[in-house]
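Student: Compute the structure for the input listed below.
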Amino acid sequence: MPHLVILYTPDLEADADMTALCRALADTMLTVTDEAGQPVFPTGGVRVLAYPAAHCAVADGSSDFGFAYFHLRMGRGRSAEVKQRAGEALAAAAKAQLAPLLARRHVGLTLQIDEGPEVFDAKFGNLHPLFSKAP
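Tutor: Modelled structure (predicted):
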């Protein structure tokens, strides 16, 4: 964790580079720091995944409306200020990356952040050790 999942109307793929959006958001997550200036999100834990909706309906259907929902899930323990800062940074990055799309058509964008309480949390695999600072 943290995981940022983007669910979007599939018509956006013709007008937006979703891979570049994912990379921009992941890079943004890596720049967020806490009150002590330390990174908020561990490099090996940052994941941004984007999925087109298999089925969708947006607004009243009277036009070619698009939509993207950004959902960041993070573990507990970060201050309200850090969560606010992360949300603002991600929203700014998404707006910047999607500015050409928004200049051409109407698209609704929603970004939400939530955090555990997890009832079960297992982390396994071999990605995190690549980014540990231990010798």
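Student: Please make it C-alpha for all contacts and neighbour counts, starting now.
Tutor: Fine.
Student: What count of nearby residues applies to Leu49?
Tutor: Close neighbours of Leu49, defined as other CA atoms under 10 Å, add up to 17.
Student: I'd assumed Val5 was in contact with it.
Tutor: Yes - using CA atoms under 8 Å, Leu49 makes contact with Val5 at a distance of 4.9 Å.
Student: Could I get the buried residue list for the helix of greatest length in the chain?
Tutor: Scanning the chain for the longest helix, with DSSP state H as the assignment, gives helix 80-104. Residues 83, 86-87, 89-91, 93-94, 97-98, 101-102 are the ones in helix 80-104 that count as buried (16 or more other CA atoms under 10 Å).
Student: this one next, for a side-by-side:
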Amino acid sequence: MPHLVLLYTADLEHQADIPGLCRALADSMLEQRDETGKAVFPTGGTRVLAYPAAHSAVADGQGNYGFLYANLRMASGRSAAVHKAVGDNLLSVLRQRLQPILDQRPVGITLQVDESHNQVYDGKHSSLHPLFNKNT
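Tutor: Next comes the predicted model:
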């Protein structure tokens, strides 16, 4: 954790640099700091995954409409100020990276940040974390 999942209308695939967007979002997540200056997200746990929707219907279907939904899921325990700062920063990256498309046609962007409060199972296995936790 954290996992940022992007789901978007497939037509955006041809207009946007989706791999570059994923990297920019991940870098933004890794730059986030809490009130004490500590990194908000662990390097080895930070993931951004993007999926074009195989099928979609946006608004009334009468225009060349696009849509991107982003959902950040993170473990609980961070302050409301951190939630807002992370959300504002990620939305800014999305807007900046998609601005050329937004200037050409209507595209909706939604970002939601969720905290895992009532987990009933949280199984993990990773060989990534040890790569970044050598000095801790």
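Student: Fetch the TM-score of the aligned pair.
Tutor: Here the TM-score for the pair of chains, by TM-score structural alignment, normalised by the length of structure 1, is 0.97; 135 aligned residues with a CA RMSD of 0.9 Å.
Student: Enumerate every residue touching the closest residue to Thr31 of structure 1 other than its chain neighbours.
Tutor: Spatial nearest neighbour of Thr31 of structure 1, excluding adjacent residues (CA to CA, 6 or more residues apart in numbering): Pro39 at 6.8 Å. Residues near Pro39 of structure 1 by CA atoms under 8 Å, 6 or more residues apart in numbering: 30-33.
Student: Can you tell me which of those residues are buried?
Tutor: So, by 16+ other CA under 10 Å, the buried ones in those are 30, 32.
Student: Output the contacts of Pro39 of structure 1 as JSON lines; include the columns distance to Arg76 of structure 1 and secondary structure.
Tutor: Output for those, formatted as JSON lines (distance: CA to CA, whole Å; DSSP: H, G, I helix; E, B strand; the rest coil):
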{"residue": "Leu30", "distance to Arg76 of structure 1": "18", "secondary structure": "helix"}
{"residue": "Thr31", "distance to Arg76 of structure 1": "19", "secondary structure": "helix"}
{"residue": "Val32", "distance to Arg76 of structure 1": "16", "secondary structure": "coil"}
{"residue": "Thr33", "distance to Arg76 of structure 1": "15", "secondary structure": "strand"}
